[in-house]
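J.: Sequence first, predicted coordinates after that:
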Amino acid sequence: MLHGRDVERARLAALVDGARQGRAGTLALHGDPGTGKTALLDDLAEACHGVTVLRTQGIESESPLAFASLHRLLRPLLPRLDHIPAPQAGALDLAFGRQDGDAVDPFLVAVATLSLVTEAAEHQPVLAMVDDAHWLDAASADVLLFTARRLDADQVVLLFSVRDGQGTSFSHPGVPSLLIRELDDASARAVVEDHLDAGAKDSVTTDRVLRQAGGNPLALVELSTALTSDQLQGAEPLPVTAAMERVFLDRARRLPERVQRFLLIVAADDSGRVATVRRAAEILAIPDRAFAEAEASGLMLRAGDTLRVRHPLVRSALYQAAPTSLRGDVHRALAAALEGVGEPDRQVWHDAFGADGPDAAIAARLDGAGVRSERRGGHAAAADFFERAAELSPAADLRAERRFSAARNAWAASLTARARSLVTAARGEADDPSLLADIDRLRGRIEVNVGSAATAHRIFVSAAVAAVDTTPARALDLAVAAAGLAAYGGDSGIRLDPAIVIRPGGDPDDSRARTLHDLLLAMTAASQHQWPQAVERLRDAAQGAVDGDADLLAHLGQAAVHLGDDTTAGHAFAAMLGTGRQSGAGMTVLYALPRQAFPLFLSGQWSAVRRSADEAHRLSTSVGQPALSATPLAWLALLAALRGEDVAPDLRAELDEVVEHHPLGILAAPTADLIRWADGARAAQAGAAEVAIHHVTQMRVPALTRMAAIDRITAAVHADQPEQATEWLGELVPFAQGTRWPWALGAVEHARALLSPQAAAPAHFEQSLTHYVNAARPFDLARTHLAYGQHLRRAQHRVDARLHLRRALESFEDLRAAPLSAVAARELRAAGETARTRDVSTLVQLTPMELQVAQLVSQGMSNKEVAAHCWVSPRTVGFHLRNCFAKTGVSSRGELAQLSLG
């Protein structure tokens, strides 16, 4: 019986009831060791009927074995793998070592887990419980947290138990938590009464137990049964963890030595298999009767062919108290016991624990385990294997190579500080030119993402020069990365002559190298304001890009945004996004979505921008990468400003928190500029010209200052700062004349109209419109119609003014740019025409997820296909689709396809 846990039990039961009704539930139970988290999970599992119960446990010594805990959880569902998409099923088979093959993306493993669990829940509700989550291997933890955050309208409950304190950690943002506190006095007293021997049930003994245990259920039980009255007297209460470890250790030390050694094997073992432990005991010449004696002690529990210690504190007490030499003997025995059972990674990890110093043979086996873990997508585990391999490697060159491998995998696992430390150590020992180039590329990537973009630029330039003679292909990659950084606020001031890294007479069949050549020349020409040459080289690069090469598409798209080539940028990022979706590469999708927003925004596809930004925000939350939500949130803020919508307070608070507390690297500058643009637009709408100019003056990224050119120059004119407007126009003119982009030429003429004498303005407006007709930038075109209409109305040319104001109003309404729609309507009325504005209250207001589902369904996708595209369950798709039908008033997919949604 669980005393004093009625509230907690009711909370858990409610989650299961909700799941039966199609509302998924997640919860992390956390608290001090021994507070009864596991007991609550046991109680819930026993109480649930008609539910598929899945269970796993984090094991401290198992942390370097990728997906070990996840494998235990999903093992009962693996026969259903053929019910989920084949690429996802294959990812799980590879992750669990059931098949060999190419490297698997860990994101695809996470998506597959979500699909498998929710598919099982279509037949019967699923209760998945993860005990000791703080000791999960990192790969399992990432997958399970992703699953928890993506569950929605599913018959699934996912529970974690997490130990607080003592250096353990299990960060679970996005997952609700429940603190399991100590028992109240009455409940604690009831526990003691249940467990004290009849002869010891007196108030003095009870009070002593209560004083020592402090309301901790495990301590109450163990102290009631394990300590004598004399032991309970006197001293102040110890911290519960220390007290319980002392109790367990004291119990163990009362046992014969053979039993203590057997229990140490169980504590050091991470397989949980009876056969492995007994074989290790045999190797150490421990008598077979020690098994039964250990079980009888109550410190070891057996269930079928599995063994475990009674509580994690038993493991820590026994293991930490054992001499180092004895622990080494035990690990070597466990390694020997695993010989021939098909678990080389587990075996070599025990051998590594037993190593007394450098050992080339063990290091080589650890390296092999690292390679296998990396191929399975277990990057954190791979980092552990490679790092330990480096520590045991006698040769400096192998130490450097293995430390770099550890750093690369630590970075892939988002272990930033560890990756930095490892790559720095690797560079100190490396002397191979190819390895040095790879090390510097990783150093630069880390700086790009979480450090100084200028520092990254400096690293890339120096590394490119150093690699020219020995690894020219790497030198070219590094040079292109440096050129891209310089365009987005990461210029260190060091110049790299492209001639140094571009070798004449390269392989004519190497299209990737040719594309990189062209990109480098394009970005170098742009940095020197040689715009015609830059555009020409960009066009050449676009001809050679391959859709499946995500890295190359990223370089091409970024260069196209910088040079104002909307078409190339749109194609590059759309291809990159398609590549990521098709392969299940979640980070590629997460990278592409906010960048695709640039061409989508400029081409007037604002609802698509909203969908992309919202999906990127949800995805960054799901994968536990809050820094990657900054740019999507900034896009949402800009759209809300231009549409006159309030930003949800929680989203703006999240944006501010991310910008302030998370390193954004190269994303910092464009994110800040989007926010400044949004704040400037809101100020301009409120008539606060001085505030508007303050915000837009701080914009720094050239691509964004050119995108916002009309806003910035208009703000300067309204703030009575013609000198500032003229300066910005002067920066735009050579770009427009050099690139000959119609949108840039249109912006120049628009600005000239604002700065010209009244009589000269119409000619510039007419020229601007002529250019914008050939540019797919409807917002800027509408801005020009509005400004021209305002000018004509003030000049008393009302009939001509109405034509332009009417076109502006129509475009703004199409974009749902309510503030400027209101301005255009007001100007139309002043020009003598009754403006027929659309009633925005009649527009269908769908959530971003509903919009995405509606759009994909309208393209003819089934619920399963939409689910695979969005990385949610089919049931969740059905839930959002029903909401779409209810809000739009339609009842079929065909009718939905006829609607204009956004």
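T.: Structure's in. What do you need? Numbering: from 1, shown residues only.
J.: hey, let's count contacts and neighbours off CA atoms from now on
T.: Fine.
J.: So the residue of the chain most remote from its centre versus Ser187, what's the distance?
T.: Computed with C-alpha atoms, centre = their mean, the residue of the chain farthest from its C-alpha average is Gly199, at 58.2 Å. Distance of Gly199 to Ser187, given as C-alpha to C-alpha, to the nearest Å: 21 Å.
J.: for Glu810, same thing?
T.: Distance of Glu810 to Ser187, given as C-alpha to C-alpha: 70 Å.
J.: For the stretch 301-450 of the chain, just list every one of the strands.
T.: 306-309 (DSSP state E, counting those that start in this stretch).
J.: Which element, helix or strand, includes Ala481?
T.: Here Ala481 is covered by helix 472-487, with elements defined by DSSP states H and E.
J.: got the contact list for that helix?
T.: For helix 472-487, contacts defined as C-alpha atoms under 8 Å, 6 or more residues apart in numbering pick out 434, 437-438, 441, 453-454, 456-458, 460-461, 463-468, 491-492, 496, 498, 501-502, 513, 516-517, 519-520, 523-524, 527, 555, 558-559, 562, 666, 701-702.
J.: how far out from the middle of the chain is it?
T.: Counting by C-alpha atoms, centre = their mean, to the nearest Å, helix 472-487 is centred 26 Å from the centre of its parent chain.
J.: Would you mind identifying the next helix or strand past that helix?
T.: Remark: after helix 472-487, the chain's next helix or strand is helix 498-501, criterion DSSP H and E.
J.: Can you tell me which helices and strands the helix or strand just after that following helix packs against?
T.: Per DSSP H and E, the first helix or strand lying C-terminal to helix 498-501 is helix 511-527. Using 3 or more C-alpha pairs under 8 Å, 6 or more residues apart in numbering; DSSP states H and E, the elements in contact with helix 511-527 are helix 472-487, helix 498-501, helix 531-544, helix 550-563.
J.: Between the two ends of stretch 680-696, how far is it?
T.: For stretch 680-696, the end-to-end distance is 6 Å (C-alpha to C-alpha).
J.: what's it in contact with?
T.: Taking C-alpha under 8 Å, 6+ apart as the rule, stretch 680-696 contacts 641-642, 644, 673, 676-677, 679, 711-712, 715-716, 718-719, 819.
J.: Now that we have those, can you turn them into JSON lines and tack on secondary structure, distance to Phe248 and neighbour count?
T.: Putting the contacts of stretch 680-696 into JSON lines (DSSP: H, G, I helix; E, B strand; the rest coil; distance: C-alpha to C-alpha, whole Å; neighbours: other C-alpha atoms under 10 Å) gives the following:
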{"residue": "Ala641", "secondary structure": "helix", "distance to Phe248": "62", "neighbour count": "24"}
{"residue": "Leu642", "secondary structure": "helix", "distance to Phe248": "65", "neighbour count": "21"}
{"residue": "Gly644", "secondary structure": "coil", "distance to Phe248": "64", "neighbour count": "17"}
{"residue": "Asp673", "secondary structure": "helix", "distance to Phe248": "59", "neighbour count": "24"}
{"residue": "Arg676", "secondary structure": "helix", "distance to Phe248": "60", "neighbour count": "24"}
{"residue": "Trp677", "secondary structure": "helix", "distance to Phe248": "63", "neighbour count": "29"}
{"residue": "Asp679", "secondary structure": "helix", "distance to Phe248": "61", "neighbour count": "22"}
{"residue": "Asp711", "secondary structure": "helix", "distance to Phe248": "71", "neighbour count": "21"}
{"residue": "Arg712", "secondary structure": "helix", "distance to Phe248": "71", "neighbour count": "27"}
{"residue": "Ala715", "secondary structure": "helix", "distance to Phe248": "73", "neighbour count": "29"}
{"residue": "Ala716", "secondary structure": "helix", "distance to Phe248": "75", "neighbour count": "24"}
{"residue": "His718", "secondary structure": "helix", "distance to Phe248": "77", "neighbour count": "19"}
{"residue": "Ala719", "secondary structure": "coil", "distance to Phe248": "75", "neighbour count": "20"}
{"residue": "Pro819", "secondary structure": "helix", "distance to Phe248": "70", "neighbour count": "20"}
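J.: here comes the other one, which I'd like you to weigh against the first:
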Amino acid sequence: MTMDRRRRSTGHGEDENVVLLGRDAERAVFDRMLAAVDTGESRVLVVHGAPGVGKSALLRYAEHAAAGMQILSAVGVESEMELAYATLHQLCAPLLSRLEQLPGPQRAALETVFGIRAGDPPERFLVGLAVLTLLSSSSEEHPLLCVIDDAQWVDQASLQVLGFVARRLLAESVAIVFGVRERPKELFGLAELEITGLRDADAHTLLDSVTHGRLDRQVRDRIVTETRGNPLALLELPHGLTVTQMAGGFGLLRADTLPGRIERSFLTRISALSEPARLLLLIAAAEPVGDPVLVWGAADRLGLTPKETLAEGVQEWLSLDAHVAFRHPLVRSAVYRSASSVDRRAAHLALAEVTDPQADPDRRAWHRASATASPDESVAAELERSADRAQARGGLAAAAAFLQRCAALTEDTSRRAERSVAAAEATLQAGDLDVARRFAEVADRAAQNELQHVRAQLIRSRIIFAAGLNQEAPPLLLRAAQRLEPFDMDLARETYLVAWGAAALLAVHSDSLRTISEAARALPARAGAPRAVDLVLEGCALLVTEGRAAAMPVLQQALAALSNPSANDALIWVWVANGISAAVWDEQAMRVLVGRVVEQARAAGALAELPFSLTSLGIAISWTGDFTATDVIVTEIKDVCAATGVPIAPHVELRLSALRGRAAEAEALIAATTEEAGASGQLMGVTVAHWAAAVLYNGLGRYEQALAAAEVCTQMAELWVSVWALPELIEAAVRADDTDVARAALQDLTEATAPSGTDWALGVLARSRALVSKDGAENLYCEAIERLGRTELRPELARAHLLYGEWLRRGRRRGEAREQLRTAYEMFVSIGMEAFAERARGELVATGERIGNRTIEASSGEELTAQERQIALLVRDGLTNPEIGTRLFLSPRTVEWHLRKVFAKLSITSRRQLGDVLPPSEHASTPQ
């Protein structure tokens, strides 16, 4: 790779207009990318390869070739990796004037993370959606090229957001190009271009161009082989070796040492500079934003003059114009790493002194910390304040870094214990469990009183719980809760609930769960009105110690408290809240509560939590038989999981396939879920899988298999889904002539449902009692139909009609049976429950009625892709393109692109026509 010396002005300082040797294929990739963006498409490319191989030069080529495009650029800086959103701010700074055009929540998110306003921490993916909207809006005026070089040094928050944005681009005139040594996990799955060394012929040409004098052919071949055609290594080689060494081939190193060899070559040449020039380079290496005012201000602090002479002395390495930029990133790292600790501290101190404490307090604090070799309370306090701001901006990793350094610089032992707990807490939230554990141990060793020891134990217990479901976590959390009681009873109660939840999720937990429940019951009454979390804890503890009848009144109060929109603090316990609504058999409260949580998560862009809330909502809506809405939720769960890279068990998809009666699809999901959940001790997953199997096989009339699945499910100690499986067990046992099992299950179902008094509970109980009853079955079936008819649980109502019809037919009351079976059949067909519909059709035929084997018809949108269908349904329900984009984490332009394809496939021309060609849905866009 050779470069001419013609310069052009760019958005980030002076750069060189490059002529690339031997890179025709790579240039063609960039040319095609830019051509596609010019036509309104989006492109993403991750350019990766070893240091010195030419990635940066190719990125500069892309910028030069992007004639007429807007160019946004950013460079990762190693010393800035702990500052959340630092690189994102670099990239988006030229677009900040457009923030007013963003929807309110998105604008607030970006203003918060960029320090323009104070506010609560925005979710990482809401920030991503805001950046996506910002880039999409900007590209409507001119196509946009975003270049992020040295992505291996981009802060984690920025990299996660940029990876999210890159995966959501589709129909925008935007290209994003990353230059990186090795692809980080945040960029996996994106289009990539690996840059390797030059071909031998090109490498020989480049070597010849920088070699003064002839080289023996064998020596030249060896040089090319050992450098593996690395362009920078070939260019730097003459600077690192004498003429005789070159001629003799001495002193060459293996290719795997090239980065170090190139850096040493740089340092050899830099060492010839004057001491002030070297110190100026160090200041520039320590200053991450490339601000010449800061660099020269720090230089003045250290007495580096005259400016003109210094600038001339470093111009081979550093551009000091409108933006400070190193000619090659390895120069920055070489200069910084090779400097003495004394010089590095001096450079950081000078930079801290010239950094505005009002405009950039966090970077100033970081410079001060880097300049400090021993404990210093003033620096530690400043870091502590910066950690609060980093947390407010959503930078959990940055907050953890500030708090870790804060704790290390704290001299007072008691205060170090407090700050180490805070560091462990932030580090746990950032996901670095090993480091969090170390700081928890530091906190315990430094603790000066019992409360500090307790707080250290609590965070250690939470770290163990976060590390995975295991038998160790519940007793540790219980002990932490007990030790907290004398100091903070509210926190103690919350910790008891965490311990209870940890025990409830484990496959073998009955002893721990009872112990925790008994300890919670023994707590003194809370002064004042109970909080939602207090009621949840009391109800859950009663559920284990006294049974459902005793727990039901408290659980109903807890559910009412959780349903209050002002109970935001309780929404942390969504899984418990959903369990409570199941325990009290209140299907409407279940949909309202979980639906509100989902809407809040969508509005906040909380993609990390959203799949779990969507799973609860999908299960809740599946009870209503609205498979269209449930399908939309399944698609959204998959979209969100794809965006975050975090998989989730397919509980909703499994439930849906079982209700539909699609044996092959359902059995595959059941087997996979059972295996994965069983291997990881996820009791809930195993229970859901067996519950789905019981539903599937009852629909198919394979009662022995349904009985086996339901027995496994109900014999588990899980507290929620196993109860839902009891009606399946009763039906399967009756049909398999196992009345003893049916009667025992009915007793369990009675204890679980009777105390609630809801139509759902009593309707299912009446239907199940009718199956077992010898006398009075008809009245019970009629009661079940009446009660379930007052709910929105259409599948349960249809099954009541089916069972009543089957009972009537067996009693030779064919006319009445036909009426019930026909109702059941029509309901099953309209819902989409194929297996149960076929079962009802078979019963109808047995009554002598002639009925065709109706296939459940596909909707008009069957030919649509899952995402197209999802968008079409949301448009039909009245959502605008921006609203859909916010929900699905797409830009409005991408939504419009999908919608045009929907119109073409359905042969319609307007949004209004979607209501005529798509099936009705009561829950597609807004939970009830």
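T.: Here it is on my side, so go on. Keep in mind it's a predicted model, so treat the numbers as computed, not measured.
J.: How much space separates the residue farthest from the centre of the first structure from Arg189 of the first structure?
T.: Separation of Gly199 of the first structure from Arg189 of the first structure (C-alpha to C-alpha) stands at 16 Å.
J.: For stretch 312-330 of the second structure, buried residues please.
T.: Buried residues in stretch 312-330 of the second structure, counting neighbours by 16 or more other C-alpha atoms under 10 Å, are found at 313-314, 317-320, 323-327, 329-330.
J.: element containing the closest residue to Leu590 of the first structure other than its chain neighbours, please.
T.: Of all residues not flanking Leu590 of the first structure in the chain, Ala616 sits nearest, at 5.6 Å (C-alpha to C-alpha, 6 or more residues apart in numbering). Element membership of Ala616 of the first structure [criterion: DSSP H and E] is helix 606-622.
J.: measure Arg643 of the first structure to Ala817 of the first structure for me?
T.: Where Ala817 of the first structure is concerned, Arg643 of the first structure sits at a distance of 4 Å (C-alpha to C-alpha).
J.: what does Thr697 of the first structure give?
T.: Taken as C-alpha to C-alpha, the span from Thr697 of the first structure to Ala817 of the first structure is 23 Å.
J.: now Asp565 of the first structure
T.: Taking C-alpha to C-alpha, one finds Asp565 of the first structure at 24 Å from Ala817 of the first structure.
J.: which stretches of the stretch 601-750 of the first structure form helices?
T.: Secondary structure of the stretch 601-750 of the first structure (DSSP state H, counting those that start in this stretch): helices at 606-622, 630-643, 649-661, 668-685, 689-697, 702-707, 709-718, 722-739, 742-755.
J.: Same question for the stretch 801-928 of the second structure.
T.: 814-831, 834-846, 866-876, 881-888, 892-906, 914-917.
J.: Just the buried residues of the last one, please?
T.: What that stands for is helix 914-917 of the second structure. By neighbour count on 16+ other C-alpha under 10 Å, the buried set for helix 914-917 of the second structure is Leu914.
J.: Counting by contacts, list what that helix packs against.
T.: Checking 3+ C-alpha pairs under 8 Å, 6+ apart, helix 914-917 of the second structure ends up next to helix 866-876.
J.: And the helix it packs on, how far out from the chain middle?
T.: On the basis of C-alpha atoms, centre = their mean, helix 866-876 of the second structure sits 23 Å off its chain's mean C-alpha point.
J.: now the angle between helix 881-888 and it, please.
T.: Helix 866-876 of the second structure runs at 130 degrees relative to helix 881-888, counting by axes from the mean of the first three to the mean of the last three C-alpha atoms, to 10 degrees.
J.: what residue of the second structure takes the place of Leu158 of the first structure?
T.: For Leu158 of the first structure, the aligned residue in the second structure is Ile176 (criterion: TM-score structural alignment).
J.: Double-check that that match belongs to a strand.
T.: Yes - Ile176 of the second structure: assigned to a strand according to DSSP: H, G, I helix; E, B strand; the rest coil.
J.: quick one: contacts for it?
T.: With contact taken as C-alpha under 8 Å, 6+ apart, Ile176 of the second structure is in contact with Arg43, Val44, Leu45, Leu145, Cys146, Val147, Ile148, Ala166.
J.: Closest one of these to Ser910 of the second structure?
T.: Nearest to Ser910 of the second structure, judged by C-alpha to C-alpha, of those is Arg43 at 29.4 Å.
J.: I'd say that closest one and Ala35 touch.
T.: No - with contacts counted by C-alpha atoms under 8 Å, Arg43 of the second structure stays clear of Ala35, the gap being 10.0 Å.
J.: ok, those two, which is more surrounded?
T.: Arg43 (25 against 13; other C-alpha atoms under 10 Å).
J.: Mind telling me what that one corresponds to in the first structure?
T.: Checking TM-score structural alignment: Arg43 of the second structure goes with Gly25.
J.: Tell me how far the closest residue in space to its match that isn't next to it in sequence lies from Ala141 of the first structure.
T.: Once flanking residues are discounted, Gly25 of the first structure sits nearest to Val157: 4.7 Å by C-alpha to C-alpha, 6+ apart. Val157 of the first structure is 16 Å from Ala141 of the first structure, where distance means C-alpha to C-alpha.
J.: which residues sit against stretch 308-318 of the second structure?
T.: 273, 276-277, 280-281, 304, 320, 324-328, 331.
J.: what do we get in the second structure for Arg816 of the first structure?
T.: Per TM-score structural alignment, Arg816 of the first structure is aligned with Gly832.
J.: for Ile675 of the first structure, that is, sorry about that
T.: Ile675 of the first structure maps onto Ala689 in the second structure, by TM-score structural alignment.
J.: what's the answer for Leu220 of the first structure, then?
T.: Aligned counterpart of Leu220 of the first structure in the second structure: Leu234 (TM-score structural alignment).
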